[in-house]
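>>> Below is the structure, and that's it, no one-letter string:
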């Protein structure tokens, strides 16, 4: 089980036990593969952010306003809006909710 076993079957195994166990294992594998692919896509998008956009990204997902980000980073609100737009574009999201949801699920570690 430690090496990744899905189920424990005792011999002799009937087809009524084996087939559902194999189907569960395949379904679990597909779900894990999908999660890994999604995580890799998100991480590759994160890698496209500039260092400043990464700072803005971190502040945005913490719920900071453009004014708060500008004060924290020593820039203007207009500059923060531009960086925020860059973050949204590179992360391929349309809303703040989508951006936060990318990071709130166990898909990526911050």
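Perfect, thanks for sending it. What you see is a predicted model, and the numbers here were worked out from it, not measured in a lab. Numbers count the residues shown, from 1 in each chain.
>>> For the rest of this, base every contact and every neighbour count on C-alpha atoms.
Will do.
>>> The protein: helices as residue ranges?
15-47, 51-61, 66-73, 77-90, 96-104 (DSSP state H).
>>> Arrange those in CSV, one row each, with mean neighbour count and distance to residue 7 as further columns.
Converted to CSV, the helices of the chain look like this (neighbours: other C-alpha atoms under 10 Å; distance: least, C-alpha to C-alpha, whole Å):
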stretch, mean neighbour count, distance to residue 7
helix 15-47, 13, 7
helix 51-61, 18, 39
helix 66-73, 16, 50
helix 77-90, 17, 41
helix 96-104, 14, 30
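>>> Just tell me which of these ends up closest to residue 8.
Of all these, helix 15-47 sits nearest to residue 8, with 8.8 Å by C-alpha to C-alpha.
>>> relative orientation of the closest one and helix 96-104 in degrees?
Interaxial angle, helix 15-47 versus helix 96-104 (axes from the mean of the first three to the mean of the last three C-alpha atoms, to 10 degrees): 120 degrees.
>>> Structure two is appended below for comparative analysis:
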């Protein structure tokens, strides 16, 4: 299974229901993994790439809500969609307030499920891209020398080269040299790009 393929993990103790979801979702090119219980999922759940979970809120053993809490404690990055019966809707609403992506009440139509899965996967892909961007920014920042980092901070504050030179006790030419190297290492083409990158990662 490629990490670049959107992945959907189904957690439900009803085998017939799992099979029906697999049939529907595989026809839309998702990579599917099925688990008959929350405990089974937790044994080997290692989310990579973009994905989401479809979880029955009421199961024998660990419930869907208990699974959600455990995944949250493990900093699970994937959105969780709950499947509920009518009597479980209040619990599902509380789960959404605690961070679950959405819930679907049985019986639901196929398009409603597909729309919800698409929404969850779009969110997961967006979060994955943001995380990768933060990692790249951190790598660039770590590559700066102490002086280059000082120049970066003052440039972001909007200070001109002459002011930076006076505050750091160095020449304007030295500031310009540090500034040029800093911009190259941060992989930005303009001060506006630099400021946007710094603000996005604060």
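Looks like it arrived, so ask away. Remember, it's a predicted structure, so these values are computed and weren't measured experimentally.
>>> Can you give me the TM-score here?
Once superposed, the chains reach a TM-score of 0.90 (TM-score structural alignment, normalised by the length of structure 1), with 106 aligned residues with a C-alpha RMSD of 1.1 Å.
>>> With residue 6 of structure 1 as the reference, name the closest of the helices of structure 1.
Comparing these by their distance to residue 6 of structure 1 (C-alpha to C-alpha), the top pick is helix 15-47, with 5.9 Å.
>>> what's the mean distance for that closest one versus structure 2?
Compared with structure 2 after fitting, helix 15-47 of structure 1 deviates on average by 0.6 Å (mean C-alpha distance after the TM-score superposition for structure 1).
>>> Which positions in structure 2 sit opposite that helix in the alignment?
Structural correspondence for helix 15-47 of structure 1: residues 110-142 of structure 2, per TM-score structural alignment.
>>> and the matching stretch, how far out from the chain's middle?
Relative to the centre of its chain, stretch 110-142 of structure 2 is centred 5 Å away, using C-alpha atoms, centre = their mean, to the nearest Å.
>>> same check, this time on stretch 93-107 of structure 1
Centroid separation between stretch 93-107 of structure 1 and its chain, computed with C-alpha atoms, centre = their mean, is 7 Å.
>>> for stretch 43-56 of structure 1, same thing?
With C-alpha atoms, centre = their mean, you get 14 Å for stretch 43-56 of structure 1.
>>> Residues in contact with it: which ones?
Outside stretch 43-56 of structure 1, the residues that touch it by C-alpha atoms under 8 Å, 6 or more residues apart in numbering are 69, 80, 83-84, 86-87, 90-91, 108.
>>> Aligned counterpart of residue 88 of structure 1 in structure 2, please.
With TM-score structural alignment as the criterion, residue 88 of structure 1 matches residue 183.
>>> ok, now how distant is that match from residue 200 of structure 2?
17 Å (C-alpha to C-alpha, to the nearest Å).
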